[in-house]
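**Student:** sequence and predicted structure, then a few things I'm wondering about:
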Amino acid sequence: MKKTILPILLCLLLAACSDNSSRTEETSTTTDTLVAQSAQTAPTDIPGAMKSSMDKMTSELKSYQPSGDPDHDFASIMRIHHQGAVEMMQAYLPGAKDEMLKTMTQNGISKQQSEIGELGTFLNGHQPGTQKSSYGKDAAQMVTDMMVMETTPQDLDKAFATMMAPHHESAVHISQMFLNHGKDEKLKAMAKKIASEQQKETDELKKWLQEHP
């Protein structure tokens, strides 16, 4: 009886080992597949993704219908402008190599997201006035004109600096323009802050580009 049971137990043990081995192989294969799929879906054209963010912003500004109220138009246009910058910086950051540009990007995302919130709060509680100012039309047109680019460098850091310099510069111009038209004191204070900060960063970006031909 014992002689009969022993071979049966041995067969069961071998079958269990074989099943565990198959499961291990299946798990390993599944893991390898997920890793491969992740690599395939990871962004490979970050400069292209940044350019797409800018194109999306300019498209929204081209279709923007000015209210004629400078306060309302500044808040609306700057919110679109900031959102384009945030999306571009978020696309750039994972592959950023230059430490100065990386720090500028990290700080920029934080500051501009905060200002997007402030602009949204203003717009939610503000009804456009009856003014017939051309500020909104002129500001939107200025940004779209300044963001026209025929080519984009494939080097990631150069692509970022090349696109962000005119983007910041356009923010400076439309903020300065707004100071001559706006009435809301909080918005005017924000415009002064944006003009000052982004002029400084524009100068830094242009200097960086000169040093990295």
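**Tutor:** Structure received.
**Student:** CA only for contacts and neighbour counts going forward, please
**Tutor:** Will do.
**Student:** what's the single longest helix in the protein?
**Tutor:** Taking DSSP state H as the criterion, the chain has its longest helix at helix 2-41.
**Student:** beyond it, next helix or strand please.
**Tutor:** Toward the C-terminus, helix 2-41 is succeeded by helix 46-62 as the next helix or strand (DSSP states H and E).
**Student:** what's next to that next one, contact-wise?
**Tutor:** Helix 46-62 is touched from outside by 77, 80-81, 83-85, 87-89, 91-92, 95, 140-141, 143-144, 147, 152-156, 159-160, 163, with contacts defined as C-alpha atoms under 8 Å, 6 or more residues apart in numbering.
**Student:** how far does the longest helix of the chain sit from its chain's centre?
**Tutor:** Helix 2-41 has its average C-alpha position 45 Å from the chain's average C-alpha position, going by C-alpha atoms, centre = their mean, to the nearest Å.
**Student:** over to stretch 173-182?
**Tutor:** Taking the mean C-alpha point of stretch 173-182 and that of its whole chain, the gap between them comes to 25 Å (C-alpha atoms, centre = their mean).
**Student:** center of the protein - which residue?
**Tutor:** Averaging the C-alpha coordinates of the chain gives a centre point, and the residue nearest to it by C-alpha atoms, centre = their mean is Glu87 (1.5 Å).
**Student:** Met54: neighbouring residues, count only.
**Tutor:** A count of neighbours around Met54, defined by other C-alpha atoms under 10 Å, yields 24.
**Student:** any idea how far it is from Gln90?
**Tutor:** From Met54 over to Gln90 the distance is 12 Å, taken as C-alpha to C-alpha, to the nearest Å.
**Student:** here comes the other one, which I'd like you to weigh against the first:
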Amino acid sequence: MRTFRKRTTRTLGLTGAVAAAALLLAACGNDDAMSGMDHGSTSSATAAAPSASGTFNDADVMFAQMMIPHHEQALEMAELADGRAEDADVKKIVAAIEKAQDPEILKMKAWLKGWGKPESAGMNHAMAGMMSDQDMKDLAAAKGKDFDRTFAELMIAHHEGAVEMAKAEQKDGGNAEAKALAGEVVTAQTAEIAELRKILDRL
């Protein structure tokens, strides 16, 4: 009986050790699986919101730093249309600017944060197409057709500056998503420039 008990105890002990080892391996496997899931989630998040994981260069950083305040001023100009604009086509362009550029600002800010770079390059007034304080005051003082005409003239110049910066990003940038956004800016704002010129022709 003693021998049986010893053997039983030893067998149970060995069985317990094997079971524990199996559980440990299973846990490790689960950890690896969870780790893989985490990596997958991170990759998905990275793809959804650009971060420092993507390659980028100084041109990408400059593009974002300059385009953010450029877009912000375009939104300020668009906001002035409320209660001042008269032309239906001007109002459509204003709505298109607000719909496109606010999300683009958020996207570029996310890039800069992920890249560990500041949002501003401190060269706002040196950027192509930026309005002066007097330009903004003149626009704010205008109403009706006068506003529509002034808005169209100023926004054409503003868009031309954005297109110039976007083309430079397409040429010199290294980040695929930044270059893709630059392409969208070129396409959308070139089309809006053409529409604004048509508006000017008939005002």
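**Tutor:** Great, that's in hand. Keep in mind that this is a model prediction, so the values were computed, not measured.
**Student:** can you pull the TM-score for these?
**Tutor:** Here the superposed chains carry a TM-score of 0.60, computed using TM-score structural alignment, normalised by the length of the second structure; 137 aligned residues with a C-alpha RMSD of 2.7 Å.
**Student:** what range in the first structure matches stretch 6-22 of the second structure?
**Tutor:** Using TM-score structural alignment, stretch 6-22 of the second structure corresponds to no residues of the first structure.
**Student:** how about the helices in the first structure?
**Tutor:** Along the first structure, counting by DSSP H, helices occupy 2-41, 46-62, 70-92, 99-124, 135-146, 156-179, 185-211.
**Student:** Provide the aligned range in the second structure for the second one.
**Tutor:** Residue correspondence for helix 46-62 of the first structure in the second structure, counting by TM-score structural alignment: none.
**Student:** report the buried residues of that helix.
**Tutor:** By 16 or more other C-alpha atoms under 10 Å, the buried positions in helix 46-62 of the first structure come out as 46-58, 60-61.
**Student:** nearest to Leu9 of the first structure among these?
**Tutor:** For the buried residues of helix 46-62 of the first structure, the residue nearest Leu9 of the first structure by C-alpha to C-alpha is Ile46; the value is 59.5 Å.
**Student:** and the gap between that closest one and Ala159 of the first structure?
**Tutor:** Taking C-alpha to C-alpha as the measure, Ile46 of the first structure falls 9 Å from Ala159 of the first structure.
**Student:** likewise for Met147 of the first structure?
**Tutor:** Using C-alpha to C-alpha, Met147 of the first structure is found at 13 Å from Ala159 of the first structure.
**Student:** contacts only, for Ala140 of the second structure.
**Tutor:** Leu80.
**Student:** hang on, I meant Lys91 of the second structure
**Tutor:** If you count contacts by C-alpha under 8 Å, 6+ apart, then Lys91 of the second structure has Ala81, Ala85 around it.
**Student:** and the aligned partner of it in the first structure, how far from Leu156 of the first structure?
**Tutor:** Lys91 of the second structure maps onto Lys102 of the first structure when the alignment is built from TM-score structural alignment. Going from Lys102 of the first structure to Leu156 of the first structure by C-alpha to C-alpha gives 11 Å.
**Student:** what do the two both touch?
**Tutor:** Any residue near both Lys102 of the first structure and Leu156 by C-alpha under 8 Å, 6+ apart counts here, and that gives Ala96.
**Student:** what about the residue mapped onto Glu160 of the second structure from the first structure, distance to Leu123 of the first structure?
**Tutor:** With TM-score structural alignment as the criterion, the equivalent of Glu160 of the second structure in the first structure is Glu169. As defined by C-alpha to C-alpha, Glu169 of the first structure lies at a distance of 24 Å from Leu123 of the first structure.
**Student:** between the two, which has more neighbouring residues?
**Tutor:** Glu169 (21 against 17).
**Student:** right, and that one touches Gln198 too?
**Tutor:** Yes: assessed by C-alpha atoms under 8 Å, Glu169 of the first structure is found in contact with Gln198 at 6.9 Å.
**Student:** now the contacts of helix 46-62 of the first structure: which count as buried?
**Tutor:** Applying 16+ other C-alpha under 10 Å to these, the neighbour count classes 77, 80-81, 83-85, 87-89, 91-92, 140, 143-144, 147, 152, 156, 159-160, 163 as buried.
**Student:** longest helix in the second structure, by number of residues?
**Tutor:** Under DSSP H, the second structure gives helix 2-48 as its longest helix.
**Student:** what about it, distance to the chain center?
**Tutor:** On the basis of C-alpha atoms, centre = their mean, helix 2-48 of the second structure is displaced by 42 Å from the centre of the chain it belongs to.
**Student:** that one vs helix 176-202, what angle?
**Tutor:** Taking axes from the mean of the first three to the mean of the last three C-alpha atoms, to 10 degrees, helix 2-48 of the second structure and helix 176-202 form an angle of 30 degrees between their directions.
**Student:** state the distance from the residue lying closest to Ala95 of the second structure once chain neighbours are set aside to Val186 of the second structure.
**Tutor:** Of all residues beyond its chain neighbours, the one nearest Ala95 of the second structure is Ala78 (7.8 Å), with distances taken as C-alpha to C-alpha, 6 or more residues apart in numbering. Using C-alpha to C-alpha, Ala78 of the second structure is found at 19 Å from Val186 of the second structure.
**Student:** what residues are up against the corresponding residue of the second structure for Thr202 of the first structure?
**Tutor:** Alignment note: Thr202 of the first structure maps to Ile193 in the second structure; criterion TM-score structural alignment. When contacts are counted by C-alpha under 8 Å, 6+ apart, Ile193 of the second structure touches Met155, Ile156, His159, Glu160.
**Student:** and those residues, which is closest to Arg7 of the second structure?
**Tutor:** Arg7 of the second structure has its nearest neighbour among the contacts of Ile193 of the second structure in His159, at 87.0 Å by C-alpha to C-alpha.
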